[in-house]
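Participant: Sequence plus predicted model, see below.
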Amino acid sequence: MLNHTALLNLLQLASSTLPVGSYSYSEGLEALVDSEIINNQDQFYLWLENELTYGAIRIETAVMLRSYDCLSKSDLTGLNSWNGWLSAARETKELRQQSWQMGQSLLELLISLQPSLQFLKDVIEDECNYAIAFGIAASYWQINVEATTIGYLYSWLNNTINSGVKLIPLGQTTGQKLLFKLRPLIVKITEEIFALSDEELASCSWGLALASMEHETQYSRLFRS
């Protein structure tokens, strides 16, 4: 169970209004819509389902959990190692820059909220990935690890659905129906991610890398990725 403070911390951390710029990214979805690979509610649902089940978000979430664990154990070497690992695992330059920009923004926000975390600026050797910063925040605020995982996946799903609502386009009610329909899958995927060993960190992103590369040179676009 979450106490009131932990619940409020998680709600703030997973909020779409968190000033990290998540609203400006579609993670390749804009290119998929532009090429008409995704142009209706059913196709969008299938893409979301596949990404949650097999895609890169699983790996991000698994690394987020490892950063949570590293901070709780004061394992700063491990924290840096996983941050570097995730940077190397990003499929394209565009997606890596997204992760770095959001991560650095979240890290700076955390330090402004919790000045005692100032030491992280000197500890983290490279650009901080978003999943790493999220795990640091949840660990520092002692949010239940299972709730943290659900919150991270929910935040990703909510942001991606908001992008789809604008791009396809879909109505806001349709977006909420998709979010509601996928909630059981978030719980299922959370359990699977907990069971992943380091050797099992792999994903199949259903054309995410190709979509991201196409998006980089797309003639007209609304989003940064």
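Facilitator: Arrived safely. Numbering: from 1, shown residues only.

Participant: From here on, just use CA atoms for contacts and neighbour counts.
Facilitator: Will do.

Participant: mind checking how far the one residue sitting closest to the centre of the chain is from residue 130?
Facilitator: Nearest to the geometric centre of the chain sits residue 156, at 4.9 Å (CA atoms, centre = their mean). Separation of residue 156 from residue 130 (CA to CA, to the nearest Å): 11 Å.

Participant: Over to residue 224?
Facilitator: For residue 224 relative to residue 130 (CA to CA), the value is 16 Å.

Participant: element containing residue 20, please.
Facilitator: Following DSSP states H and E, there is no helix or strand that holds residue 20.

Participant: Is there a neighbour count for it? I'd like the number.
Facilitator: 19 (other CA atoms under 10 Å).

Participant: thought it was touching residue 106?
Facilitator: Yes - between residue 20 and residue 106 there is a contact at 5.9 Å, judged by CA atoms under 8 Å.

Participant: quick one, what contacts the residue nearest to the centre of the chain?
Facilitator: residue 57 (CA atoms under 8 Å, 6 or more residues apart in numbering).

Participant: and it, helix, strand or coil?
Facilitator: helix (DSSP: H, G, I helix; E, B strand; the rest coil).

Participant: Quick one: residues in contact with stretch 60-72.
Facilitator: 76, 78-79, 82, 86, 131-140, 145, 149, 152-153, 193-194, 196, 201.

Participant: Go ahead and build a PyMOL selection from the buried members of these.
Facilitator: To isolate the buried ones among the contacts of stretch 60-72 in PyMOL, judged by 16 or more other CA atoms under 10 Å, type:
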select buried, resi 76+78+79+82+86+131+132+133+134+135+136+137+138+139+145+149+152+153+193
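
Participant: out of the contacts of stretch 60-72, which are inside strands?
Facilitator: Applying DSSP state E to those, no entry is found in strands.

Participant: okay, now the one to match up with it:
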Amino acid sequence: MSTEAVLTLAQWLSPGFPIGAYAYSHGLEQAIDSGAIRDVTALGVWLEDIVAQGSGRCDVILLGEAHRARDEDIAAIDATARAFCASSERLTETVDQGAAFSRTVDAVWNTDLGALTYPVAVGRAARLHDLPLDLTARMYLHAFTANLISAAVRLVPLGQTEGQRLLASLAPLIAQTAKDAIGETCDALTSTCFAADIAAMRHETQYSKVFRT
């Protein structure tokens, strides 16, 4: 594993990469507004499920499939990613972030990703640049989790230190989930995080919002 690969992934998956991740809460805003999440303990339980049993794990599966795929199979994987979104806002989230990621990577690294959903775009870009799948998956899932914690820090509110302590505590679960999910195929896509899916649906009609999703 080269230093260049690590630095490339760190750049792609950093909060400063222009995909607008700060504008999306993945339904977390509605869960906080409804009172389902009031403190760091409840947030931790919510995120554990999202990472290991929900969209976090599913994104890693899609990323892995895109990393292994032949050129002619990418469109089908991307179509599956879109179809698997449980709500309109979940679709908006992955489509908009994926498009922004692809535009920037295409412009800076001279690729031709096109309009792909976010995990598919990251997996495809990593393959084109010979970046290791295991590291890509782990860093992707870590960035996904960090962005949700950042949203909660602003909404609950939580202290910055409390948020970072939670992220550190979730690191082993992130690593294990990424390791387990990268070898799965799209046939393994599933989610038992119904509360999170419903929160994302209810956010569509929430009266007052800070986040787009």
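Facilitator: Arrived safely. What you see is a predicted model, and the numbers here were worked out from it, not measured in a lab.

Participant: Please state their TM-score.
Facilitator: For this chain pair, the superposition-based TM-score is 0.96 by TM-score structural alignment, normalised by the length of structure 2; 213 aligned residues with a CA RMSD of 1.2 Å.

Participant: Hmm, residue 55 of structure 2 is touching residue 192, no?
Facilitator: No - contact status for residue 55 of structure 2 versus residue 192: not in contact, 9.5 Å apart, counting by CA under 8 Å.

Participant: Please, where are all the helices along structure 1?
Facilitator: 4-13, 29-34, 41-54, 56-72, 76-89, 93-113, 120-123, 130-140, 145-167, 172-181, 183-194, 208-216 (DSSP state H).

Participant: With respect to burial, which of these scores highest?
Facilitator: helix 130-140 (a mean of 25; mean count of other CA atoms under 10 Å).

Participant: the inter-axis angle of that one versus helix 145-167?
Facilitator: Counting by axes from the mean of the first three to the mean of the last three CA atoms, to 10 degrees, helix 130-140 of structure 1 lies at 140 degrees to helix 145-167.

Participant: rewinding a little: what's the residue nearest to the centre of structure 1 aligned with over in structure 2?
Facilitator: With TM-score structural alignment as the criterion, residue 156 of structure 1 lines up with residue 144 in structure 2.

Participant: Kindly report the same for residue 134 of structure 1.
Facilitator: Checking TM-score structural alignment: residue 134 of structure 1 goes with residue 122.

Participant: what does residue 200 of structure 1 give?
Facilitator: Match for residue 200 of structure 1 (TM-score structural alignment): residue 188.

Participant: now residue 45 of structure 2: how far from residue 193 of structure 2?
Facilitator: On the measure of CA to CA, residue 45 of structure 2 and residue 193 of structure 2 end up 11 Å apart.

Participant: what's the counterpart of residue 162 of structure 2 in structure 1?
Facilitator: For residue 162 of structure 2, the residue aligned by TM-score structural alignment is residue 174.

Participant: Next: residue 89 of structure 2.
Facilitator: In structure 1, the residue matched to residue 89 of structure 2 (TM-score structural alignment) is residue 94.

Participant: and the residue nearest to that match when sequence neighbours are not counted, what is it in contact with?
Facilitator: Excluding the flanking residues, the one nearest residue 94 of structure 1 by CA to CA, 6 or more residues apart in numbering is residue 225, at 6.1 Å. Applying CA under 8 Å, 6+ apart to residue 225 of structure 1 gives the contacts 24-28, 30, 94-95, 98, 212, 215-216.

Participant: one more time with 10 Å
Facilitator: Residues counted as contacts of residue 225 of structure 1 (CA atoms under 10 Å, 6 or more residues apart in numbering) are 24-31, 93-98, 211-216.

Participant: Same question for residue 177 of structure 1.
Facilitator: Contacts of residue 177 of structure 1 by CA under 10 Å, 6+ apart are residue 171.

Participant: Tell me how far it lies from residue 54 of structure 1.
Facilitator: For residue 177 of structure 1 relative to residue 54 of structure 1 (CA to CA), the value is 22 Å.

Participant: go on, residue 10 of structure 1?
Facilitator: The gap separating residue 10 of structure 1 from residue 54 of structure 1 is 25 Å, by CA to CA.

Participant: Tell me the counterpart of residue 83 of structure 1 in structure 2.
Facilitator: Using TM-score structural alignment, the partner of residue 83 of structure 1 in structure 2 is residue 78.

Participant: For its match, give me its contacts.
Facilitator: Residue 78 of structure 2 touches 62-63, 65-66, 84, 95, 115-121, counting by CA under 10 Å, 6+ apart.

Participant: what residues are up against residue 39 of structure 2?
Facilitator: 32, 152-153, 156-158.

Participant: Of those, which is the nearest to residue 176 of structure 2?
Facilitator: Taking CA to CA as the measure, residue 176 of structure 2 lies nearest residue 152 of the contacts of residue 39 of structure 2, at 23.5 Å.

Participant: Could you give the number of residues near the closest residue in space to residue 197 of structure 2 that isn't next to it in sequence?
Facilitator: In space, and not counting its chain neighbours, residue 197 of structure 2 is closest to residue 86: 6.3 Å by CA to CA, 6+ apart. Look at residue 86 of structure 2: counted by other CA under 10 Å, it has 17 neighbours.

Participant: which residues touch residue 86 of structure 2?
Facilitator: 55, 191, 194, 196-198, 200-201 are the contacts of residue 86 of structure 2 under CA under 10 Å, 6+ apart.

Participant: Across to structure 1, which of those hold up?
Facilitator: Using both residues aligned by TM-score structural alignment, their matches' CA atoms under 10 Å, structure 1 keeps these contacts from the contacts of residue 86 of structure 2: 55, 196-198, 200-201.

Participant: which of the residues you listed sit farthest apart?
Facilitator: 55 and 201, at 14.4 Å, using CA to CA across those.

Participant: Tell me the counterpart of residue 216 of structure 1 in structure 2.
Facilitator: By TM-score structural alignment, residue 216 of structure 1 lines up with residue 204 in structure 2.
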